[in-house]
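1. Structure of the sequence below:
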Amino acid sequence: MTRPEISFEFFPPRNIEGTFRLWDTVQTLSPLRPRFVSVTYGAGGTTRELTREVVATLHKHSGLKVAAHLTCVDATRDETLAIAEQFRAAGVTDIVALRGDPPKGDAGFTAHPDGFASSVELITALRDSGDFNIRVGAYPDIHPEAASAQADVDWLKRKLDAGASEALTQFFFEAETFFRFRDACAKAGIDKPIIPGIFPIENWKGARRFAEGCGTKIPGWVIEAFEAAEKDGRQDLLATAMCTELCSELIDGGVEQLHFYTLNRPELTRDVCEALGVTATAPLGAVA
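-> Have a look, this model is predicted:
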């Protein structure tokens, strides 16, 4: 099996305990030499300033290539581009450009009157404002707001054509879901990299909520397997085996890069990576 390139997603901490967990996650996973790590916004842009601070600190002290998430939610165009310039001033030119989820309690996304109406508008502005390396989201299962699977493919093509270099997918449970999406993208003329998003499941109930919220289909066999594993405390064993098998099938199908959603809980991600032959080396740097 070919050793894949890997990357990780982190989220900014909301309290002291979360800060320690983030730094522990960085120290655990940085020896695996990821291609890059990304740092999220909270829903509705709620952690915008924390994201900026974490991105700057990781860039300065960890030795990792850091990509900052940037969304269109609840900000004017000038405010959003000012944040991008703050990232650039801190030495970070990798951006994950997303429309973003609406603030909690809102029925759906509503653009700020003076803001970007879509991720395509944001990507275009970032492209025109300087030499950012832009990544975008993609949806192997139909996005809850999309009219069809083809609509998701067409929208991804618009984002890539607007200036993005590659796409990171939402997580999924079966390799065939990704392969079907990859084939549809190739048929539509998309030739830029599409990186599978991998979610090692630390908490099944939480993962099920995430999946239902973002439109990820949950196969019946997955539900049955976790319900059985919960009865005798085998959830971690099942999650590791299931995630490793998924990644192995993807690699066998020609995938060369994997992007892990860590939720700042690194152990299962580390175990899966090591099972795939991605072994630790000396840490890149100490986080101050």
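2. C-alpha from now on. contacts and neighbour counts both.
-> Noted.
3. how near is residue 85 to residue 131?
-> Noted for residue 85: a distance of 11 Å to residue 131, by Cα to Cα, to the nearest Å.
4. Looking at the two, which one has more neighbours?
-> Using other Cα atoms under 10 Å as the criterion, residue 85 and residue 131 rank with residue 85 on top: 17 against 11.
5. hmm, who's touching the helix or strand the more buried one falls within?
-> Using DSSP states H and E, residue 85 maps to helix 77-89. Contacts to helix 77-89, defined as Cα atoms under 8 Å, 6 or more residues apart in numbering, come from residues 52, 55-56, 68, 70-72, 93, 114-116, 125-126.
6. Please identify which two of those are farthest apart in space.
-> Across the contacts of helix 77-89, the longest distance by Cα to Cα is 27.1 Å; it joins 56 and 114.
7. all strands of the stretch 101-250 of the chain, in order?
-> 133-138, 166-171, 194-198 (DSSP state E, counting those that start in this stretch).
8. Just want the angle from the last one to strand 133-138.
-> Translated: strand 194-198. 60 degrees (axes from the mean of the first three to the mean of the last three Cα atoms, to 10 degrees).
9. what's the answer for the second one, then?
-> For strand 166-171 against strand 133-138, the angle by the same axes, to 10 degrees is 30 degrees.
10. In terms of secondary structure, what does strand 166-171 contact?
-> strand 133-138, strand 194-198 (3 or more Cα pairs under 8 Å, 6 or more residues apart in numbering; DSSP states H and E).
11. ends of stretch 192-202, how far apart?
-> Stretch 192-202: ends 31 Å apart by Cα to Cα.
12. for comparison, sequence B:
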Amino acid sequence: MGTVDTMPEARRALATPMFADLAGDAAVSFEFFPPKTEKMEETLWESVQTLSPLGPRFVSVTYGAGGTTRERTHATVARIARETSIPAAAHLTCVAATKDEIDAVASEYWDAGVRHIVALRGDPPVAGTKFSSPVGGYENAAALVAGLKKLHPFEISVAAYPECHPDSPDPGHDLDNLKRKMDAGATRAITQFFHEADTFFRFRDAAAKAGIDAEIVPGIMPVMNFASVQRMSAMCGTAVPKWMGTLFEGLDDRPAARQLVSATIAAELCRRLYAGGVRNFHFYTLNRAELSYAICHLLGIRPKPELQEKAA
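-> The predicted structure is shown next:
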């Protein structure tokens, strides 16, 4: 024990109960996708009801390439705005739509009481092809942000890529693009998911050096299925550390054990981010509440009584 006693970090780790130093002062937001079936709709609304008492800053609803989920996204966002007290944010992309079409959708959201848009360039409708702006469309996310700001005084979140967007030639080009989005009027950036805290800290430092002073919120994806996270990570250029594979090995047929491991990994990532000064977290829920709820609980976030009554 002599060596351990000389190490302040080890002493603190041994003396402090797990997550005891988290004051519950973190704020969270949650992302859902629009349901395709009645059963999925049920699951989504159970998740919304489970998570809403935690008092999220907002919940966002994703939007498929080429407008494939446009109507479902609108219906889900409108229902959240109508039936809950949570601010609802709608995703909008530049894919397969003209400026007039996108502006019309944005105005419909405004009329439905939605004041927050997550503005994205979006992925090409055909996987593996390069993005190209449709005739009469917005050419990129910065142009979309500027267009939305001309329409209404929306709050606007945009995407950021700690490990560089796959279409960007280098991180410097990627940061320039993020700065253009912020300069066009975006409120904050939410990052693509990543697996190690240092990845976020390096990016945050690089963004500050590039003159980006807006809020950058880490996007957290609890791992439901390791193989699918590997696939998603490969598609968006996110590094999967070897230790993650080791921790999930042998759990394919043990979903309950896998969920416990997943919650532990994601909570530890959040703890490290919190230790580095992060106080806002955005969870990619995949429409499942329990993992995100457990992590929020470990972060010291508790249901607010007045919101619990509304969700009941």
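13. just to revisit the earlier point, just the helices and strands packed on strand 166-171 of the first structure: most buried one?
-> Mean neighbour count (mean count of other Cα atoms under 10 Å) peaks for strand 194-198 among these, with a mean of 24.
14. returning to that earlier point: could the helices and strands packed on strand 166-171 of the first structure go into JSON lines alongside distance to residue 170 of the first structure?
-> Output for these, formatted as JSON lines (distance: least, Cα to Cα, whole Å):
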{"stretch": "strand 133-138", "distance to residue 170 of the first structure": "6"}
{"stretch": "strand 194-198", "distance to residue 170 of the first structure": "5"}
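15. Select, out of those strands, the one closest to residue 210 of the first structure.
-> Evaluated with Cα to Cα, these place strand 194-198 nearest to residue 210 of the first structure, the distance being 13.1 Å.
16. so that closest one matches what in the second structure?
-> The alignment of strand 194-198 of the first structure onto the second structure (TM-score structural alignment) covers residues 216-220.
17. just stretch 87-99 of the first structure next, same as before
-> Going by TM-score structural alignment: stretch 87-99 of the first structure matches residues 109-121.
18. Repeat that for stretch 19-30 of the first structure.
-> Against the second structure, the aligned range for stretch 19-30 of the first structure is residues 41-52 (TM-score structural alignment).
19. Tell me how many other residues crowd residue 150 of the second structure.
-> 12.
20. Aligned to it, what sits in the first structure?
-> That one, residue 150 of the second structure, aligns with residue 128 by TM-score structural alignment.
21. ok, now how distant is that match from residue 238 of the first structure?
-> Distance from residue 128 of the first structure to residue 238 of the first structure, by Cα to Cα: 46 Å.
22. just residue 208 of the first structure next, same as before
-> 15 Å.
23. ditto for residue 209 of the first structure
-> 18 Å.
24. which one of these two has more residues nearby?
-> Taking other Cα under 10 Å, residue 209 of the first structure and residue 238 do not tie; residue 238 has more neighbours (18 against 11).
25. Could you list the buried residues of stretch 119-132 of the first structure?
-> Of all the residues in stretch 119-132 of the first structure, those buried under the rule 16 or more other Cα atoms under 10 Å are 119-127, 132.
26. could you redo the residues you listed as CSV and give each row distance to residue 39 of the first structure?
-> What follows is these, written out as CSV (distance: Cα to Cα, whole Å):
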residue, distance to residue 39 of the first structure
119, 17
120, 20
121, 21
122, 18
123, 18
124, 21
125, 21
126, 18
127, 20
132, 16
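27. Assign a three-state SS to the alignment partner in the second structure of residue 280 of the first structure, would you?
-> Residue mapping for residue 280 of the first structure onto the second structure gives residue 303, with TM-score structural alignment as the criterion. Classification of residue 303 of the second structure by DSSP: H, G, I helix; E, B strand; the rest coil places it in coil.
28. Residue 303 of the second structure and residue 56 of the second structure, how far apart?
-> In terms of Cα to Cα, residue 303 of the second structure sits 10 Å off from residue 56 of the second structure.
29. do the same with residue 253 of the second structure
-> 33 Å.
30. same deal with residue 169 of the second structure?
-> Applying Cα to Cα to residue 169 of the second structure and residue 56 of the second structure gives a distance of 35 Å.
31. more neighbours, the two?
-> Neighbour tally, residue 169 of the second structure and residue 56, criterion other Cα under 10 Å: the higher count belongs to residue 56, 17 against 10.
32. Now do the contacts for the more buried one.
-> Residue 56 of the second structure touches 27-30, 86, counting by Cα under 8 Å, 6+ apart.
33. ok, now residue 35 of the first structure?
-> 5-7, 65.
34. mind listing which of the residues you listed are in strands?
-> Taking DSSP state E, the ones among the contacts of residue 35 of the first structure that sit in strands are 5-7.
35. Nearest to residue 20 of the first structure among the helices and strands packed on strand 166-171 of the first structure would be which one?
-> Using Cα to Cα, these put strand 194-198 closest to residue 20 of the first structure, at 23.6 Å.
36. quick one: the closest one to the second structure mean distance?
-> Here the mean offset of strand 194-198 of the first structure against the second structure after fitting is 0.2 Å, by mean Cα distance after the TM-score superposition for the first structure.
37. so what secondary structure elements neighbour that strand?
-> Using 3+ Cα pairs under 8 Å, 6+ apart, strand 194-198 of the first structure sits against strand 166-171, strand 257-261.
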